[in-house]
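K.L.:
The sequence and its predicted three-dimensional model are supplied below.
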Amino acid sequence: MRRGGQLRTVESKPLEETSSRLARFRAELDRLRRGSNASMYHWLGAHITEHNGTQGTRFAVWAPNAVEVSLIHNANGWTPGQDVLWGSDSGVWSGFIEGFGQGDAYKYAIRTQTGETLEKADPLAFYSERPPATASVAWDIDSYEWTDSDWMIRRASTNWLERPISVYEVHLASWKRPEDGSKYFNYRELAKQLVDYCHEMGFTHLELMPMTEYPFDGSWGYQATGYFAPTSRFGTPEDFMYFVDHCHRNGIGVIMDWVPAHFPTDAHSLARFDGTCLYEHSDPRKGFHPDWNTLIFNYGRNEVRDFLLSSARFWIDKYHIDGLRVDAVASMLYLDYSREDGEWIPNQFGGRENLEALQFLKDMNVELHGQFPGVLTIAEESTSWGGVSHPVYNGGLGFSIKWDMGWMNDTLHYIRREPIHRTHHQNELSFRMVYAFTENFMLPLSHDEVVHGKQSLLSQMPGDYWQKFANLRMMYGYQYTMPGKKLLFMGCEFGQWTEWNHDSELDWALLGHEKHDGLRLFIGDLNHFYKTHRALFEADFDPTGFSWIQADDAQNSTYAFVRTSSDGVEHIIVALNFTPVPRHDYRVGVPVSGFYKEVLNSDAKIYGGSNLGNQGGVYSEEVPCHGREHSIAVTLPPLSIVAFRPISAKPTPKAAASAVPTGRRKLSE
């Protein structure tokens, strides 16, 4: 970072550039006290500006219990007490430092009521030194010229709940790494590579694991210290803006993981910021998280609430982020989360609900949806709490979408079983439809399923080498054809054998091997198939968009269902065979008569399958089945998913077409 010459504090009262500006600043501080300021980043933090014709940086930090706050930096030898900020009744300390500018590193030296001096990073810093260094860095984030206006206009008018959403979840530090031995690609390099890859694979959105600055690589970003600073590991704020901009210009949405549930105890961060429990609760029964050894925000304090609301708003406002996936929502909802009796404090009504956190989440969703139409808020919430994705005005929490952790757990429990045992657990998959339309669900196969000894998804599959790939293709096909938006973690698309390691890149060397290439091709074709058939996404959250054909053939471990578009015109018939035994002339009831074209077959040779199929499709017959007047007799390949679409005319026969994939071009290696 830049190391400037001698700097000095402007002697006149700080922030009195004009009387109108001072009045506005005081008004913002009053809003902060009242808990109605969700744009603190305009006023607090370090802002490069001009004061009485002099270039410098205006600083403002909330530290109401401090005795003194001064700025420490290179030019004053990082010596406390030299560049002292002005205090105020609001608890905000502020001042203007002449000559302090772009790239200069700093911290606040906070003298506490006990005489201790704490050196703290700026809670609202826009940029930070690259870890393991921990100082904040002055940076102008308003100079980038955005070129994504077409995307932003479309986003605001799009009802994403009725559009295809297929998310590729990425940890930027370990997706790919440079061949020259350096640890990371920068944001601009990653932008081009990831956009090209998403286009090749057909994903609609990227989900980035937390980009907020964090000190410890092993936390994967989930223990943030900079709630307004993109991590400097991959470049500058402008570099990250370019990343988002490039995604948008190429039709890819960007979702970011965001963590308001807890924060780390690092000395330079928010913990006991002014010598008191400012951001956290003082009582560990409310303020300490036993699972992660972290601190829990005091959601009932206006200034803390506004700090988090401002952070959520900031990423959408300044970085054009398309959605926030809020991590660990369940831990926020319950006061007794991961606690035994006597380790938690009931709310004012004697209950276990965290009323302040609930109100914060509602306020966040109302703010974001009201100010930024088309932006998604996604909850990682693992309990049966009702109404997570219902509007706040209707008694819900207001999220756009909720992760369906029940679907993920039930599906993996079932698919891990040897096929011979699946006959005894038929309801593990069918149970999901009992609750499937109670929320707006996303079906996640995320990083959490391939770490901590769980092994990779491919390694979790039962059977021999061939069966493992067949099971995984079938599971992905099941995910993409069930109601709900989709999410897949990086590396799962080509079948890593080892579980994810944040310290190294994905096993790209597996590409070039037939089965891995086939699996990756299948995911690409699934995305194409999903995006081009309205029946698979328009009515994801409406029971009219799904109906079982049969879900009780436990003897054969088969399922069949139909997906229907919102206007009732398009139908996709899906059948799954969860055994390694082919099922010939397997009869499935269908909603209309006609020719049923085979539009998806996970057993196609190009995917690594046995190439067993239905010769391009089958005609329906007037044979009642499954409560329907017409039915089709189909071949279900071993460990496979097949899908059919009714069409009005018989297609031209294709030579040697024993299996019909989606017809998408083969992916490049």
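P.N.:
The structure has been received and is ready for your questions. Residues are numbered from 1 along each chain as shown.
K.L.:
make it CA atoms for all contacts and neighbour counts henceforth
P.N.:
Fine.
K.L.:
Excluding its own residues, what touches stretch 331-339? List them.
P.N.:
With C-alpha atoms under 8 Å, 6 or more residues apart in numbering as the test, stretch 331-339 has contacts from 261, 286, 290-291, 330, 343-347, 352-355, 357-358.
K.L.:
Report the buried residues of it.
P.N.:
331-337 (16 or more other C-alpha atoms under 10 Å).
K.L.:
want to compare, so here's the second one:
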Amino acid sequence: MSKEKTENLDLPIYLFHQGTNYKAYELLGSHSGVKNGKKGIYFRVWAPHAEKVSVVGDFNGWNKDLTPMKRVSEGGVYEAFVTGLKRYDMYKYAVTNNGKTVFKSDPYAFHAETPPSTSSKIYDLSGYKWKDEEFLKNKTASYDKPMNIYEVHLGSWKKHEDGSYYSYKELKKELVPYVKKMGYTHVEFMPVSEYPFDGSWGYQVTGYYAVTSRYGTPREFMELVDEFHKNGIAVIADWVPAHFPKDAFGLYEFDGTCCYESDRWDRKENKGWGTRVFDWGKNEVRSFLISNAIFWFEQYHIDGLRVDAVASMLYLDYDKKPGEWIPNEKGGNYNLEAIDFFQKLNAAVFERFPNALMIAEESTAFPMITKPADVGGLGFNFKWNMGWMNDVLSYMQCDPYFRGDNHNKLTFSMYYAFSENFVLPISHDEVVHGKRSLLDKMPGEYDDKFANDRAFLGYMIAHPGKKLNFMGYEFGQFREWAYEEGLEFFMTKYPKHAALQQYVKYLNSVYKSYSPLYEIEDSWNGFEWISADERNNSIISFMRRDKSGRTIAVILNFSGLDFPKYRLGLPEGEYKMILNSDALRFGGKGAVRKSTYKTAKKRSHGREHSILLKLPRLTCMYLEKIK
């Protein structure tokens, strides 16, 4: 970001120390400017307990004594001005405390060396000509719109034969048209902020403002987002404000003390992850993190953030034994500073970007995650429904013979489905570490695995809540996700896998085309049970409605038995089959060929009218009321 004139920094520095400078990236980091008539780069960094700080780089032979920085605020902001520098020049900060000097990358750098190298790079983000004005102008709130998210790890969606990554430019040419062809509305990137260790999948960040250079430059990442927008696809990025790794060049004890992390013994470390935990009560940390959220929306036109590990932030006793934590000032286990941070974070984002997505990955029953802060909520607008995910995956892994004893796992989610604005997530976490791929979780022989999978996906699309699935599920990858390898797209050469991919594509198109499947997600006005208690048959059925009353009936047979004459109670009228997961073209048996049904005055499921249909085993059907 270019600054071609000397500025009065008193106000932005003051706000930074107050925790309310939400564009701190315009103050700190490296920025072009003018001093005494000479063009150069201003470097600014926050290191409150440092004895001295200097800038080092190729320009001064990495000599910590040649370019000292001046302390320009009592709160610990340091500044230096250096001439003769250009884009991509590398630098670090030499931070000295108690006579020990550590070379640190810039927490606010916009670009970085490709790991394992760790230097920051000078990079001006200005100048890119965005072409997504129409997309952004037409963007509205997502509550009553379809949201079908394709979760992607950019480093392993595809790889070259030599094992190298696809670049942002290559992903622009291949990933964007694939996501569009498959009919997704949103794409979600696993973390793209710079990180040192591939095995962390990006969840241990060292460069919060630097899009990872593994795949290219910041400008090329802008082009990727722009291309998604030009194709009508919104972009969500994973964001990690909970913790950071203990790499010496990163945020870890940045000024020789606990700077970004808490200095309290019970709060500064997540032992399970081997990371340090942010101090969300510290004003400068709030400025850093909230500014970072704003930065992704403003500079990269991101449409939403999926906020990682929210539960770990909300609870003082998260993953801790008795004696390993101290209660808050009210005697409870909530982290009050984290709660206040989330409320301020979400308020700041929505004030500037009213139609943004702020999605909490939160795995507990913490109340009002998606309610406004002024009524005591955290202020997110969506939350991952981890309870639904755990229940239904457990159910689906049961042999159909035993599903009757687990029927409540299929129906329990409706007790709380409207308590929050939910996203139904089948994410990367469910297909690693021995959990098996989605297709391989399914019981039975080869054909039954596909039949179970198709029925499950039909159920997921029909269940209230927005949708998220992890890459590879759509064509039935059998192998677990491995970040070191690309997806096994060659599997689509096999008929069953090709048919599953076509099923997912069609299912996605049905979801987008039929408003009863997405328009009312927050009340019983959009959902009505037909039959929730047929546990002995492992059958459920229900209706989805939109605001106009348009109706789709959904029936699912998760048993291993065919029901050749199943009577389904429905409102009087005529119905058209719009989805049959058992169709031949989707890899099914093709047992049902009838496409329209007219109700007869025969009582079933507490209704005066019903239809008679053939209900194959392991099948999902959608019936639209057309008259």
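P.N.:
The structure has been received and is ready for your questions. Bear in mind the structure is a predicted one, so any value in this text is a computation, not a measurement.
K.L.:
Cross the contacts of stretch 331-339 of the first structure against helices and list the overlap.
P.N.:
286, 330, 355, 357-358 (DSSP state H).
K.L.:
Out of these, which is nearest to residue 233 of the first structure?
P.N.:
residue 330 (29.7 Å; C-alpha to C-alpha).
K.L.:
Translate the closest one into the numbering of the second structure.
P.N.:
Aligned counterpart of residue 330 of the first structure in the second structure: residue 311 (TM-score structural alignment).
K.L.:
for residue 424 of the first structure, same thing?
P.N.:
Alignment note (TM-score structural alignment): residue 424 of the first structure maps to residue 405 of the second structure.
K.L.:
What of residue 232 of the first structure?
P.N.:
Match for residue 232 of the first structure (TM-score structural alignment): residue 213.
K.L.:
so how far is residue 111 of the second structure from its match?
P.N.:
Noted for residue 213 of the second structure: a distance of 7 Å to residue 111 of the second structure, by C-alpha to C-alpha, to the nearest Å.
K.L.:
These two: which has the busier surroundings?
P.N.:
residue 111 (28 against 21; other C-alpha atoms under 10 Å).
K.L.:
which ones are touching whatever residue of the first structure lines up with that one?
P.N.:
Matched across to the first structure, residue 111 of the second structure falls on residue 127, judged by TM-score structural alignment. Neighbouring residues of residue 127 of the first structure by C-alpha under 8 Å, 6+ apart: 136-139, 228-232, 236-237.
K.L.:
just the helices in the second structure please.
P.N.:
Using DSSP H, helices in the second structure cover 10-18, 133-138, 168-182, 218-230, 283-300, 310-314, 336-352, 386-396, 408-411, 438-441, 446-462, 495-513.
K.L.:
For residue 76 of the second structure, which of those helices is the nearest?
P.N.:
helix 10-18 (9.2 Å).
K.L.:
how distant is the closest one from the center of its chain?
P.N.:
31 Å (C-alpha atoms, centre = their mean, to the nearest Å).
K.L.:
so what secondary structure elements neighbour that helix?
P.N.:
helix 283-300 (3 or more C-alpha pairs under 8 Å, 6 or more residues apart in numbering; DSSP states H and E).
K.L.:
Could you tell me how many residues sit around the residue mapped onto residue 589 of the second structure from the first structure?
P.N.:
Matched to the first structure by TM-score structural alignment, residue 589 of the second structure sits across from residue 610. Counted with other C-alpha under 10 Å, the neighbours of residue 610 of the first structure add up to 17.
K.L.:
And residue 610 of the first structure, how far from residue 68 of the first structure?
P.N.:
With C-alpha to C-alpha as the criterion, residue 610 of the first structure and residue 68 of the first structure are 74 Å apart.
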